[in-house]
Every structure is written in C-alpha cells, then in structure tokens.
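Engineer: Here's my sequence, what's the structure:
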Amino acid sequence: MSSEVLFTILVAAVGLERVAELVVSKRNAAWSLARGGVETGQGHYPVMVVLHTGLLIGALVEVWVWRPDVAPALAWTMLLLVLASQGLRWWCIATLGRRWNTRVIVVPGLPLVTGGPYRRVPHPNYVAVVVEGLALPLVHAAWLTALVFTLCNAALLRVRIRVEDRALRA
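Structural biologist: Alright, predicted model coming up:
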C-alpha cells in the first residue's frame, strides 16, 4: 500500500473522529441550551468549520498532487503528535462532560471547570488543535497545508479565545 493511501486512511480516520465530536457536541449543546445556556461568538463558527475542513482537504490535495518525499523520522514523530493531540482532545471532552461542545455556550450558575487538563492549561483543547493542525499534514510532509492552517488558525484562535474568556467571565 502506498504512503499516499496510508495517509488518506489517517486523514479519513481523523475526519471520522471529527464527525464523532460533532455528534457529542450537538447533544451537549442541546443539554446546555435546555439549562439556560447562552451562546456567544456565533459569527466566527462558520470560519472555524471551513478552516478545519480545509485542513483535511488541503493535506490530501497537497499529498496527492505533489507527492512529497517523506522522511520516516518526520512521519513517525508527527503521527505520535497527532495521536497525542487526539488523546488530549478527548481528555478535554471527558473532563468537561456535558458542558463540552464546539460552540461557546455557557450555562449560568455552573462553576468553571478546573480539573483534568484545565488544572494546568487554560485552553487545552486549543493546544490539541494547534498540535494536530501542524502535525497531521506533516505526517506526509504537506508543509504548505501545515503552514497555511497554522497561520489561519492562530488568527481564528485569537478571536475564539477572547470570545470564550469573555463569556466565561460574564
């Protein structure tokens, strides 16, 4: 099996993981809204969806069009980082429980979560996103996708984190 096919399987697996996240997110968002949750930051959400979809598509296009040579050490290191980012993401989801979703919804009266990865890092899920966004394309040396996603994601996270911090303080 070619390295491009193996990479496509990896990207498809990440895509399926994202679908699982969306299922959990939708259920949890409904739970939060039913308890008086207030959503903020809706304007940047479509940009986030396009950017994250673009990461997966861009990596596949770059790999299949340019067929870059891949150093095994780079591929294995980046694969380990992708797996670690998935672990961190699901640790965040498990720690937040019903409160986790892909939107910014705050349920009034619930205390701020300070356990799990939130004990050490204020926004650990975004650490997972940053690591995955850089590492996933680099599993197959898709440097352009890694660079473009990382720069666009940095701009998006500036907005997202401000919205989230403001909502949590309110």
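Engineer: CA only for contacts and neighbour counts going forward, please
Structural biologist: Fine.
Engineer: The spatially most central residue of the chain and residue 35, how far apart?
Structural biologist: By CA atoms, centre = their mean, the mean C-alpha position of the chain lies nearest to residue 129, the distance being 3.7 Å. Here the criterion is CA to CA, to the nearest Å. By it, residue 129 lies 28 Å from residue 35.
Engineer: contacting residues for the residue nearest to the centre of the chain?
Structural biologist: Shown in contact with residue 129 (CA atoms under 8 Å, 6 or more residues apart in numbering): 85, 89.
Engineer: counting residues per helix, which one in the chain is longest?
Structural biologist: helix 3-34 (DSSP state H).
Engineer: tally of neighbours for residue 116?
Structural biologist: 15 (other CA atoms under 10 Å).
Engineer: Wait, it touches residue 90, no?
Structural biologist: No - contact status for residue 116 versus residue 90: not in contact, 11.0 Å apart, counting by CA atoms under 8 Å.
Engineer: what's the helix or strand for residue 102?
Structural biologist: When elements are assigned from DSSP states H and E, residue 102 belongs to no helix and no strand.
Engineer: and it, how many neighbours?
Structural biologist: 15.
Engineer: ditto for residue 110
Structural biologist: 9.
Engineer: Ok, the one 3 residues further on next?
Structural biologist: Burial of residue 113, expressed as a neighbour count using other CA under 10 Å, amounts to 13.
Engineer: how much space is there between it and residue 59?
Structural biologist: In terms of CA to CA, residue 113 sits 34 Å off from residue 59.
Engineer: picking that back up, in the following helix or strand past the longest helix of the chain, what counts as buried?
Structural biologist: Scanning forward in sequence from helix 3-34 by DSSP H and E, the next helix or strand is strand 38-40. Within strand 38-40, the residues that qualify as buried are 39, 40, counting by 16 or more other CA atoms under 10 Å.
Engineer: Show me what strand 38-40 is packed up against.
Structural biologist: strand 104-106, helix 143-169 (3 or more CA pairs under 8 Å, 6 or more residues apart in numbering; DSSP states H and E).
Engineer: this one as well, want them side by side:
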Amino acid sequence: MMIMTKPILIMNGIILFYLIQRLSEVFISKTNEKWLYLHHHALEVDKKESAQMRVFHSLWFVSLILEANLKQELQQPLYALIIYCILGLCLIIRLHSMEKLKAFWTIKVLSLENPVISTSGLYQYVRHPNYFIVMIELLCIPLLFKAYWTMGIFSFINFFILARRIKAEESSLMKHSAYRIHFEEKKRFIPFIFMLCLAVLPLHAKEKVFQTPNYNEAKKNESFLKFQSTSTKLGLISTNFDGYAKDFKINYQLEQDHLKDLEVSVAVKSLDTDVGSRDDKMHNQIMDAEKYPELKASYTGPVALTEGTQTINMIFTIKDKKVSRPVTFTVSKKDSKILVNGSAKLGLQEMGLPDPSIMIAKVRDLFDIEFNVVLD
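Structural biologist: Sure, this is the predicted structure:
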C-alpha cells in the first residue's frame, strides 16, 4: 500500500496541474477550431499527425504517473527550485503565445484561406516559441521526479513528431506571402534543437554553382540566368538590351520528389550586359555592389518536381528590400537530370532601385527575368 507522504502529494499535485492544463488547452483549441472552420474555411492539414499527438501525450502522462509513483523521489531542493523556475517561465511563454495568436491558436494544424499573422512579442524573433516550451516541459517535468525513462524515451520520440508537425505547418503557412516575408529568415525556435529534428527527416542538402567567364559564354551556357529590358532614345527609338549572371548558385533541400528551402544567390558584380559603362553604372550606382554583393530569391516550399508548369511566389531580396513576386516555371526530366526553365518580372521602383535613365534615353522600369537550370 502506498503511503501518501508530503513529497508524493506534491508530485501528484504537480502532475494533476499539468493534466488539467492540457485538458484546458484542448478545450480552448476546440473552441478556436470551430470559429476558424466557420469564419476562415479552415481545413485540417494532417489528421494522422493530430491523432499521433493525442496518443503521444496520453502515453506520456501514463508513463510519467507510473514511473514517478514507482520511484517516489524528488530532486534535491536546489535542483528542484531551478526546475520550478524553468517550468514557471515555460508557463508564461505558453500563455504569451496563446495571447498573441488569440483565436488562431490551435492544437491541430489547420490550413486557412486568410490567416492573421502574429508578428509581435516572441514572434518577432522566432517562428515557434510554443513548440520550444513543449520540448522543455517534456524534459523538465519527468526530471523533477527522476523519471528518467519517461524523460529520455518521450523526448526522443517528440523530435520525430515535432519535425513532422513543423513540416506540415510551415508547408501550409509559407503559401502566404505575409508569413514568408516576416518569418523566412527567422529561426524556428533554437537552431541546434531544430537541427536535431531535421536529422530524422529524409532531406538532402544540395548546392549547384553556375559560373561562366564572360557574357558570350553565359549566353551559350545550358544553365543561365538572364535579364532584359528596353531603352527608348529621345522617346522615338526603342531597343532591347539584355544581360546574364556569370556567377550564381542554387541551394535547396531535396526530399524525394520535392524541393524545399530553395535559395538563388547572384553575385551582383557578375551581372554582365556586354557594355562596360552600363555594367559599371549597374554595379556601383544602381546596385551598390560593395555594400550589397549579392541579390537573392528564395522560397521555403515545398516545390513539386513533377513535369509541367507551376507558379510560386518567391521572395526577392535586393539591397535591403524584400518583395514577393510570382515566378512561373516548367519542369522536365531527361535521364537523371531535372530541367527547370521559367520567368519572372521585377520593377526597379518596387525594389527601391534608382532609375538608370539618362536625359536622352529612358530605361523601362520593368525587367524580364528568364532562367534555365539543370539540377541533379
């Protein structure tokens, strides 16, 4: 027969507190879900993941209760005090997260037509503060009762579940330009922890570098990045001009037949129109290559590598300006290679770049971007 000593009462009281907290979160989430289904036409992204979460947390509580009551031990007072402080901070962050997301806080991962993006509080700095504190709680609560088996096994499993959940959630949210613009360069929570999560996913980092010595070689190369516009002299005679990037690279994550975390980086000084004076003005006066040596285009994804034509919204970063613009491209496959060619349009004014026109020649603001790359 178990004697209900004061430490055991404290231990089970703490477990009961967290059980009630979790149940209250389920109630809040269900209330929010009903509102989102009604007003935002929400759809659940991954029902299997939601079921896994329910089973996982239920088993965690069962394991914690059994192991803690079998051991009937608490940490030394000093260690316990430190853990209490950490858990108290976690509770504050959890409430902060719920307050910032308001009715958009849910346990399920939902896809919304027009989500309201929270960019205040901790969401100024990280994408998922709530997931971080869940990880800390899964470590610290069992640690408080020396339930080391529960702590180790369930924390390990949580990496798998969390990796899948973040993948599903960000795939849904990154479709919205407002989310991409604010969160694309934000950390998910703490970088090294997320790296551990990624370790369980079948992702393969790739980098393709494309370099040519001059304009003519870049023009003839199978993989190219081209830009073109029009110059009108005295308002009468219009001529087209083009240029190529002699040095650009593509970084991406390859997962089966999808690309993720796509980023195209172009060395500004490699932009070549085959006219020295024009290039010098472009590099130094227009693009300020010394201060901003690269321009980038990025898309978190995923991008399906199925044959056919697609359109995605990429984030273009030129100098310190970010703009979301549609990019249309076609994927085809030849042997073991993937061929991608497409186009986009960028305006100088929208990118905050000065007008390169001179008194006798007006340069069209809109530039056409064309590309063709071979991936493997």
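Engineer: Give me the TM-score for these two chains.
Structural biologist: Here the TM-score for the pair of chains, by TM-score structural alignment, normalised by the length of structure 1, is 0.93; 170 aligned residues with a CA RMSD of 1.4 Å.
Engineer: related to what we said a few turns ago, would the residue nearest to the centre of structure 1 count as being in a strand?
Structural biologist: No - going by DSSP: H, G, I helix; E, B strand; the rest coil, the assignment for residue 129 of structure 1 is helix, not a strand.
Engineer: That one maps to what in structure 2?
Structural biologist: Using TM-score structural alignment as the criterion, the counterpart of residue 129 of structure 1 in structure 2 is residue 134.
Engineer: what's the answer for residue 70 of structure 1, then?
Structural biologist: Aligned counterpart of residue 70 of structure 1 in structure 2: residue 75 (TM-score structural alignment).
Engineer: so the longest strand along structure 2 matches what in structure 1?
Structural biologist: Ranked by number of residues, the top strand in structure 2 under DSSP state E is strand 321-334. Matched against structure 1 by TM-score structural alignment, strand 321-334 of structure 2 finds no partner residues.
Engineer: Heading C-terminal from that strand, find the next helix or strand.
Structural biologist: As the chain continues past strand 321-334 of structure 2, the following element, by DSSP H and E, is strand 337-347.
Engineer: by contact count, what packs against that next one?
Structural biologist: The contact analysis (3+ CA pairs under 8 Å, 6+ apart) places strand 337-347 of structure 2 against strand 321-334, strand 366-375.
Engineer: repeat that with 10 Å
Structural biologist: Helices and strands in packing contact with strand 337-347 of structure 2 are listed as strand 224-233, strand 308-318, strand 321-334, strand 366-375; criterion 3 or more CA pairs under 10 Å, 6 or more residues apart in numbering; DSSP states H and E.
Engineer: Any buried residues in it, and which?
Structural biologist: By neighbour count, and taking 16+ other CA under 10 Å as the criterion, the buried residues in strand 337-347 of structure 2 are 338, 339, 340, 341, 342, 343, 344, 346.
Engineer: sorry, back to before: need the residues touching each of residue 116 and residue 90 of structure 1.
Structural biologist: Both residue 116 of structure 1 and residue 90 are in contact with residue 96, where contact means CA atoms under 10 Å, 6 or more residues apart in numbering.
Engineer: Let me know how buried the aligned residue in structure 2 for residue 108 of structure 1 is, in neighbour terms.
Structural biologist: With TM-score structural alignment defining the correspondence, residue 108 of structure 1 maps onto residue 113 in structure 2. When counting by other CA under 10 Å, one arrives at 14 neighbours for residue 113 of structure 2.
Engineer: try residue 122 of structure 1
Structural biologist: For residue 122 of structure 1, the neighbour count with other CA under 10 Å is 14.
Engineer: So it, which state does it fall into?
Structural biologist: Reducing the assignment to helix, strand or coil with three-state DSSP, the entry for residue 122 of structure 1 is coil.
Engineer: That one touches residue 168, doesn't it?
Structural biologist: No - under the contact definition of CA atoms under 10 Å, residue 122 of structure 1 does not touch residue 168, with a separation of 11.6 Å.
Engineer: Which other helices and strands does the longest helix of structure 1 contact?
Structural biologist: For helix 3-34 of structure 1, the packing partners by 3+ CA pairs under 10 Å, 6+ apart come out as strand 38-40, helix 45-66, helix 72-96, strand 104-106, helix 124-138.
Engineer: Tell me where the stretch 151-300 of structure 2 has helices.
Structural biologist: Listed from the start of the chain, the stretch 151-300 of structure 2 has helices (DSSP state H, counting those that start in this stretch) covering 177-183, 191-198, 215-220, 276-281.
Engineer: which one of those helices is the most hemmed in?
Structural biologist: helix 177-183 (a mean of 18; mean count of other CA atoms under 10 Å).
Engineer: Quick check: which helices or strands does it pack against?
Structural biologist: Judged by 3+ CA pairs under 10 Å, 6+ apart, the packing partners of helix 177-183 of structure 2 are helix 148-173, strand 308-318, strand 321-334.
Engineer: Next, the angle from the last one to strand 337-347.
Structural biologist: If I follow you right, that is strand 321-334 of structure 2. Between the axes of strand 321-334 of structure 2 and strand 337-347, defined by axes from the mean of the first three to the mean of the last three CA atoms, to 10 degrees, the angle is 150 degrees.
Engineer: If we go by neighbour counts, what in strand 321-334 of structure 2 is buried?
Structural biologist: Along strand 321-334 of structure 2, these residues count as buried under the neighbour rule (16+ other CA under 10 Å): 322, 323, 324, 325, 327, 328, 329, 330, 331.
Engineer: what's the angle from that strand to strand 308-318?
Structural biologist: Comparing the axes of strand 321-334 of structure 2 and strand 308-318 via the same axes, to 10 degrees yields an angle of 150 degrees.
Engineer: what angle do strand 321-334 of structure 2 and strand 366-375 make?
Structural biologist: Compare the direction of strand 321-334 of structure 2 with that of strand 366-375 by the same axes, to 10 degrees and you get 40 degrees.
Engineer: So which elements touch strand 321-334 of structure 2?
Structural biologist: Contact partners of strand 321-334 of structure 2 among helices and strands, from 3+ CA pairs under 10 Å, 6+ apart: helix 177-183, strand 294-299, strand 308-318, strand 337-347, strand 366-375.
Engineer: same question, the second one
Structural biologist: Secondary structure elements in contact with strand 308-318 of structure 2, counted by 3+ CA pairs under 10 Å, 6+ apart, are helix 177-183, strand 258-267, strand 294-299, strand 303-304, strand 321-334, strand 337-347.
Engineer: Mind checking the ones you listed for the one nearest to residue 160 of structure 2?
Structural biologist: Closest approach to residue 160 of structure 2 among those (CA to CA): strand 258-267, 18.4 Å.
Engineer: Before I go, just wanted to say thanks for your time.
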